[in-house]
Structures are given as structure tokens and as C-alpha cells.
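*Asks:* sequence unknown, structure follows:
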């Protein structure tokens, strides 16, 4: 009998000692980080609302209780009884019964009403029918991504359970080493923006944090081939942790499966969906531009299938000696500050990922309160000495001023933006400004993946700023459903029609003008001197967006908008830069994040910024807060303990 099997037998005995005599436990299994308890008496389990909480506290495990198949009522009868328990106002749109696990997935417009106060309605469902309810939200805006991911995971449930059981046994395996040390190896995004990737190593465990590409630098990928990473084989990685879905952090996650990785990816649920959306688009853009993509769509599906979603604040075992906790990073939907607790109190590391410290229209500001942190790995995108962004209110006023001036001269405003995060932020500003009469009401055309990304935002309102979440819960107040928003879905014909039409605003991907539909808009509207191109986000070095910002006006448009390969155009539209809408903290925000961090870290590694930015920030933190700081290069290793 293996060590894990012995451990499960012991846990089963401990559970049986804690539960009432009228409850029978038939099996205990690990599924990923969770301990799953099967019982013939799910109704009795549900009758004691605190029983699972008491067990989880005593065993220090995340516990899920499922009914033994012999205890289930037939799905047809169970569906009638479930619908009788759930209030009509919950807006149930689907019930899906899974007899292999005894779960019923309830999709509803108002999940909170299905859950009930402190889970009371869920317990009532189990008490009535024995099935274990799982609740998901019906997207207010139909999302093909959410629908496809849910459908795919439903079809792959059996294989996914096998994956989770294998991962669970790996997490809870016996520790083999008596040594104690912690190391971080930098594989990318050091003294540069993009290709984020780090290895966290202990004697027991190797975890990859992020695996992205580098905007504007085709072929520059993280140093995955070194022994600390995939050089010893992808199967030697214990886990992958993804801080958020932007491609400079997520683009090459599917590539790991091409190299033979078969382990878990830990991230938040919206990040999982956005990763699927963005990586599939990454492949599509590569194909359109005649480039050979580094992996295929099958590897994207592998990544989704191996993802174990975690919620903010949940402390989760991911290895025998590592616990992981996500906290809101305030950057994009589902973005996470990633906290590792290593060993039995041995060491704590936090990766900021990308952060925004202050509240924005979309998100609450980044969390920087932890039980312990000895080392912080901190993004430095705007860490330069002079990288102070305009106040958000002033930025919004500047954007409205550009829109009003362009409208008065019968022009159009074109805004290149990331599909995820900045587009939704701009949409909220425009919706309010039109509603308040601060700018004229006019069509706002959304091109690329922006509408789909917006639909995903409305699927997960619990990840949004408190007041915005409350508005989305009420259909008549959902700002993303405003009449002026138009999804461009008819391609070049519709773009040409918009270009030939009246005043309007266009928000289009890609945000750094590196391919995508923005190239078509430059072809259609770029020659119009009465129109304006407005930058609202960071433009990395080497990107076309940065070159245009620096004064380039001869633009390659390679076949976009119906033209031929090798075509160029002379940009005659005006260009404006409106700071303050970035999803990144500026220099002051980064300093405030560290200054108010509780507890304040002993060491800080400044990464994800150009050389000037990381060195400026590293120097300032050292002088102002008397902490050890570093501006590492790629391929450096830091040992802690």
C-alpha cells in the first residue's frame, strides 16, 4: 500500500470518528487539492450545516462531500424537486446531472439565490434529493468562450477526474528530502517587458510561474530549455501557476503540453476562460500573418482540461511542501497576486504579477496584506523615475476632450486597446459620459475580441469592483448593455461602412498595433486628418504602437483591410496619448504597494520593466525603505534559506 493510500485510510478513520453514527462514509479520495468524501447519507450530511466546516478545520483540508451513486434519486424526479426548492426569481436556465459524481450543475441568472444565505438553499437541495449542487452563472451577455469551455469540460469529465486524482496523489505524496532551501530562477521578463516566466524550486518541488511571449519580438521566448525548467523534462514540473491571462504571461502555457507536461495549472476561473480565448486568437493571428504557430489548438484544450481554478483567499496545497493563495491584483479580470507558503513556516514568496494598486472603474485595488512575506517579486512596468501617470479623473477628462474636439471636426476616434481590461474600462467611461451628456451620444464600435471579453467580464461579476458588480446584477443597469455599443462582426464590409459613415468611436485590438483588426482601421481611417488615434495603454519597445507614438507616419499594413502584402500608408490622422488608463500601477502606486504592504518584505526582485525602470525602482525601494532589492537579469538564480 502506498503512502498516499495509507494517508487516505487514516483520514477516513478520522472522519468516521467525527461524524454522527447514522452517516456512512463509503470512500475518501484526493481530487487535486481537495479531499472528496463519498457517503450513502448525503441528506444527513447536509442536515448539519457546520459539519463539513468542522471537518475541514480539523483535518486542514479542503473537503467536498459527494453522494455514493446508490444514494441518488433518479435525475428526472430530482430535477422536479430541485426546481421546487430554488426560488423562481433565480432564473434557472439549465440543470445538468452527473451520475458518476452525484453532482448536479445548476446554471442560473442569479446564482446567489440558488446558494441561499450561508449556503442554506444548497443544503436544502441535498437534503431533498441527495445530489450535490454546483452553481454557475448564466452570462448576461452570451459568451461563446464560456459556453465552449463549460461544454468541453463537461465532455471531458471522466478524463478530468483521472487527472485530478493523479494530481491529488502527487500533491499529498511523502516528502523525500530532509534539506530545506528555496530558489527562484528567472526565465524571462527581467530588464524587459514580456515573456514572464519563473521557476520556484525546493528540494521537493518545482513550480513554473507564468509562461508568456514578448510583444513586438517574435521568437523571443522564455528560457525554458535550461535544466531548472524543461531541460530535465516537462514531466519534472509539479505545477504551473498563471497570474493572469495577458499573452505576455500566458501565451506559451499550451506549449508546455506539446513538450510533455501533464500536470495542473492553477489560476482563477475567469483567467482560465480568458487564457483559452487569447491563446486561440494568438494561433489565429499567427496563421493570418503567415507565421508558424508554436503549438496547436489541441494544446490549448489540454491546458484548459488541466486547469484547477482557485478563488481569491483560498489557501491550497499544491505540493507536499507548498501552499498557494491568490489575492486580487486589480490589473485585469481574475488577475492574482500569488502567495507561496513554503515548508512548515520555512519561507514565503509573493509574485505581484501585474498590479494596479488604486481602485479603478473595473476593479478594487491590489491586495498587499499577507500573513507572511519574506520576498516579493514585483512588476516594474512603470517603475521609472518619471513614470507617473495622470490621475484617473484627469485622464477621463482628457479623453472626453479629445472625443469632443474630434466630433466637432466631423472626425472619428480610433482607440487601440487590449481586449481584456482596458477596453472595458474605456467602455464604462464612455457609457457614463454619454449618459451624463458630457460627450455626444454616438456609436461605439467594438472590434476584435472586445465584445467576447466583455461577455466574460459579465459572467464573473464577483471579480469586479463592488459597485459595478451590483449594477451588473440588475439587467436594467448593466452598463455593458448600453445601446451605443456595437459589436463589429461583419468584417471588412462593416468596417468600410463605419469609415464612410458619421462620427463615431472605434475601440479595436490589438492594443500595441501588432496585427489584428486595428490594422484595418488604420487603412480605412488613417488617411483622414480630421480623425484621431488615441493611445490609452502601454506601448512596449519594438511595437508599431511605440513607433507611431514616437512619430512614425509611414505604416506597414500588410494586406489588412483588403490591401496587398507589403502595402504601406501615410498616417494623416492625429495621434494623442492619454495616460492613466493602464492596468499597471505607476511609480507612485508601486512604491505605495510596497510601503503599505503588511508585512513589509525583506527582499524585493524588480522585474517586468525595461532596464531603466527596474533599476530606478530597485534603487528607490532600497534607499527609502532599507530593504534588499535586486534588478535581476534573465537566467539568474536566487537562493533563499
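*Replies:* Perfect, thanks for sending it. The structure displayed is predicted, hence computed values, not measured ones.

*Asks:* hey, let's count contacts and neighbours off CA atoms from now on
*Replies:* Will do.

*Asks:* The stretch 151-300 of the chain: strands as residue ranges?
*Replies:* 182-188, 197-201, 206-209, 239-241, 265-267 (DSSP state E, counting those that start in this stretch).

*Asks:* residue ranges for the helices of the stretch 501-641 of the chain, please.
*Replies:* Here the stretch 501-641 of the chain has its helices, by DSSP state H, counting those that start in this stretch, at 518-525, 544-549, 587-595, 611-625.

*Asks:* rewinding a little: same list, the strands of the stretch 151-300 of the chain, but as JSON lines with distance to residue 78 and mean neighbour count please.
*Replies:* What follows is the strands of the stretch 151-300 of the chain, written out as JSON lines (distance: least, C-alpha to C-alpha, whole Å; neighbours: other C-alpha atoms under 10 Å):
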{"stretch": "strand 182-188", "distance to residue 78": "51", "mean neighbour count": "23"}
{"stretch": "strand 197-201", "distance to residue 78": "47", "mean neighbour count": "24"}
{"stretch": "strand 206-209", "distance to residue 78": "43", "mean neighbour count": "23"}
{"stretch": "strand 239-241", "distance to residue 78": "38", "mean neighbour count": "24"}
{"stretch": "strand 265-267", "distance to residue 78": "33", "mean neighbour count": "24"}
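
*Asks:* adding another structure so you can compare the two:
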């Protein structure tokens, strides 16, 4: 049944005189009403409408019933518990949508009372109420993104309407053919981008850059293989790591104006990662591949989805995002084509450790109703890629640090700002609290403060253990950790006694860690500890592989540096699944996939994983090349 026909069912369920306007809002349908029982949900009719339409339905109040804003603020102050800590001056009214946005330190005290507080509030002010958690750490990127959203309201409203119309256009024909073309991350790690094509249009999965590349040709995915940018229905971003998101503004530079779907945490993290990339290039005097304005345009075209929320993204395609367990907001993509015709799962980067839960996040979702094809990462698919247990990994890391401190040295930890940084900070916090490490200074520099702030804004996305810790007190702002904002203090840090320095970037490709490495590397008392994957071609990979003299970029050009410091690789902290976890993920899928495509890995590791899946699970497994178009159905 087509949507036009299904719309008639709205009036069969809802009182005709209460529906004042119906409009598209991206993949969702908005119904404007003057009936408060529809707005609060007390009527019980909206779930029936959503089921009939097979769409998420948003109910908005008509302007004439809404309480005047100043009076609404008074009611908000009166109804919301004081210990929810709402600053009334931060309350924001979106008049076009009829929404009031309330920012609370303790949103559970508003939401966690069986919705009775929200119902009472809606009945009193007659606005749609949206509750946000305030970050426990002040964040400039959160403020910037929120401000841009408000300033771009007109652009966003126009986009959402156009997207809704495009999604709900008449189909050319039923789905007959589905193809996939890797534009990057095939037989390599970096520049993830996969073009999925149907008769209706194209869908781009991720658009990242390759760390450590020497040329733009090697750094960017092969976007030139996209025949017609206007055929792209949408872009779907799995998570906010550089190698998955940093090419997105480039698409907007060259005319793409469609939606980009992602989770809400990913939106903030993506803005931070890309703006940091541009800042580093600008300070280094390098040409910018796109501008800050292109990033702003990208942000204006994002549409965020919750985990498990089904959204139409094309006339023949539905999208659902599920937790990937990799970093905050990371998602496994499930695409449903036609009416049960075909289902594609793209894992992006994911972590599937069901025996020892990641300290930060829950393991990746795997209970799909259907999964005909799996496009899966194989970063750690090699025969030797078996990670130690969490306990072993933590104990090993602590011994590495203690060994350096005993020699009166300094520990340098190049760090991925998103995910790994927060996990390592939690481990160090526990080690100091439990007496496993002496309470030495820990200096933190780079984006880590901002990414930690974003983690505290989305506490509900974190594991139960971390949520409990944050309720007891914020480990990320502990007295053990000193945030470095002024680069002039680096000299004092280097002249002081034993300490731990945590700085971005994690692969020694730029950022403040470069200066620390240059000045610490020649002293054999010091050590460098890598806690994440080091991509081929990066300085981090060369140091990890044992090179004793390397060229380090500075503002005055590259300088040779002798590497006398001890080099450690702390295994077990990766946000990627190891070989056993990759195979276990496939084994636990409720439905056996027809085929598996392995991507995002070095050739030898993908080949080893391919053989293991074929031998152990007897599933046809293929390793595609960049630019190779494969018919999936």
C-alpha cells in the first residue's frame, strides 16, 4: 500500500477536526493538532497511526494553543523538580516546530517519574517538550553545534521537507538490482566509503580520509567513481573517526545537498574531529581540502536517529542503526530493500566482546531479523590478532607505566580522542584510587577534554559501569588529571619529574603529541605506549615497528629524531573486534548470511580471516577491491 493510501488511515484513527496539518519532516511524518491528549500520548492513538503508516509520527501543537513563552517559563520553573538543575535562561523555544528544549543536569528526575512530570508540563504549557542532558564538563563544540542548529533552522526545515518529498515519491519500479562499490577501505585501513546502488538511486556508507597519506589522491576515497552526485539519496555515517567521516565536507563543497544520517553523539564528535583536522592543517600552513563553511553546511544537513529507530531513506529502502560498541554513538547499519526483498548489514568498525564487557560501551548488536549480506571490517583478522583479557591488558599497561616511572622517566601516550582516551582515563583513575600506581601528575592535551564532555552529555549511551561511576563523581575531571590549555607550559612539564602525558593524535599524525614525542624520544628513560591501531604509512606505525630514527614534522619542516625511548603496544584496548570476536559475531547471527564481504583491513589480515570464516563457518566470503562493483542481488 502506497503512502498516499496509508495517509487516509490517519483520519480513520484520529478525529478529523483535530488534525490541522500534516507535513514531512525528513523520514518522519508530523501531525499538527490542537488536541493535548494527542500531544501527551494519553489518547493512545498515535502508536496506531505509526503502525498504519509504518513511519515514526511526531505530534506538534498548533500555535494558537501554546502558552506564551514567558508564562511557559514560569510553569517550567514551577513543575520541574529543583534538583533536576534546570537553568531557565537556557530554555529554548522553537516556534516553528512548537518545541521547548529544556537542558537539565539530572534529566532522569524529569523523565524517570513515569513521564508524569512531562505530561503535567505539556498540559500546562501546551508545547512539545524535549529534554536534554547538560554535559558535566563545559564544552565549546557542543555550544557551537547547538548554536549552528538554531541559526540554520530555515535551511534545515527546507531540507527536511525536500527529503520527505523525495523519500515518498512514486517508485520507478520494484527493486531488481542492488550493487556495492568500495570507494576506499578495501584491502586497506582508512578512507572508508562504500557506494550502494539500486534502480532508484545511490546510498553512500561513510566518507573518510586515510591517515598518514602523502597525497590527496591516496588520502581521499575514489569519489570520482560517483557518476552523478544528484543520484545520491543520502549518506550514512557509522561513527566519528577521521577515516570514516573526514571526507564528508568535501561532498558538500562539490554540490551534494542531501541528508547525512547518524546518531546524535556522532554529530557532535564529527564536528569536533573535522574542525580539529582543519585547524591543524591551517596552523601547519597546509592547503585545506574544504572550508569551515563546508563543515557548517554538512551540519545543517544532518539527520540524527536513535538506535533501533526505523527510517525510510528512499522509496525502496529503510535504515536502522544499531549500537556498534566501537566508540560513543557508533552504529552498525541495517538496510532493508523493498518489502523483504533484500537486507544488507554494514558493520563499520565494531567491538563484540560478550565475555568481558568494554568498560565504556556495551558490545555490538547482532540480533537482526534478516541479514542476507554482511559487509564486515577485518582490522584485526590476522591469525595472531588475539587480544588479552581486560584484566591482563590493564595489568600489563600498569606494569609498563611503573617500569618507566622506576627509571625516573616520562610516559607518553598518543591517544585517539574518542573512546580510547576516556577508557584509559578511567583505568588510570582506578589505578590511582586502588594504589596500583603512585599518584603522579597526568597531563592531558588535545581534543580529549571536549570528547569527554560529549560523553557526559550522552551518559545513557555508556555502559552501566561507567554510568554508575559518573553518578558517584566525574572521573574525567578528577584532580589526578591536569588539562593543558596553554602550550607554553609544555616546557615546564618536560623539565619536571616523572609523569604521564596523554595527547592527541593516536597515530602520531598531528596534534600536540608531535611536540612531546620530538622532545621525549631521545631519552631512553622515557617510554611511548600505543593503545590503538597504527595504520600503515603513519609515523605511529613506523615507531611501533621499531624504526630508530624518524622524521617528525614541525612548523619549520621535518626534523630527524632518534627513537631511544622504549616503545610499547598495549594490546586489549582496541575498539575493534579481534579475530575470535569477528568470527563469534558471525556465528551468533540468528540468520546465516548468504555472503560476507571483508573490508577495512590489511590484505594479509583479510585473507587470513576469509580462510577462517570459510573453513569454520562454511560461508562464502569475498574480499573486494577499490572500484570493483559487485552485484549483491
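*Replies:* Here it is on my side, so go on. Note that the structure is predicted; figures quoted are calculated from it, not measured.

*Asks:* all helices for the stretch 251-400 of structure 1, in order.
*Replies:* With DSSP H, counting those that start in this stretch as the criterion, the stretch 251-400 of structure 1 has helices spanning 253-258, 269-288, 297-305, 392-408.

*Asks:* Between those, which one is closest to residue 420 of structure 1.
*Replies:* Residue 420 of structure 1 lies closest, by C-alpha to C-alpha, to one member of the helices of the stretch 251-400 of structure 1: helix 269-288, at 8.1 Å.

*Asks:* Tell me the residues of structure 2 aligned with that closest one.
*Replies:* For helix 269-288 of structure 1, the aligned range in structure 2 is residues 264-283, judged by TM-score structural alignment.

*Asks:* Repeat that for stretch 396-404 of structure 1.
*Replies:* If you align by TM-score structural alignment, stretch 396-404 of structure 1 falls on residues 394-402 of structure 2.

*Asks:* Next, the mean deviation of that stretch compared to structure 1.
*Replies:* By mean C-alpha distance after the TM-score superposition for structure 1, the fitted stretch 394-402 of structure 2 averages 0.8 Å away from its aligned residues in structure 1.

*Asks:* Neighbours of residue 405 of structure 2, how many?
*Replies:* Neighbours of residue 405 of structure 2 under the rule other C-alpha atoms under 10 Å: 22.

*Asks:* Mind listing residues that contact the match of stretch 396-404 of structure 1?
*Replies:* By C-alpha atoms under 8 Å, 6 or more residues apart in numbering, the list of residues contacting stretch 394-402 of structure 2 from outside reads 411, 427, 431, 436-437, 568, 570.

*Asks:* all strands in the stretch 1-150 of structure 2, in order from the N-terminus.
*Replies:* 19-25, 28-33, 57-61, 92-94, 99-104, 128-133.

*Asks:* wait, residue 336 of structure 1 sits on residue 241?
*Replies:* No. With contact defined as C-alpha atoms under 8 Å, residue 336 of structure 1 does not reach residue 241; the gap is 10.2 Å.

*Asks:* returning to that earlier point: what's the most buried one of the helices of the stretch 251-400 of structure 1?
*Replies:* helix 253-258 (a mean of 22; mean count of other C-alpha atoms under 10 Å).

*Asks:* name the helices or strands packed onto it?
*Replies:* helix 297-305 (3 or more C-alpha pairs under 8 Å, 6 or more residues apart in numbering; DSSP states H and E).

*Asks:* Figure out which of the strands of the stretch 151-300 of structure 1 is closest to residue 612 of structure 1.
*Replies:* Taking those one by one with C-alpha to C-alpha, strand 182-188 is closest: 16.6 Å.
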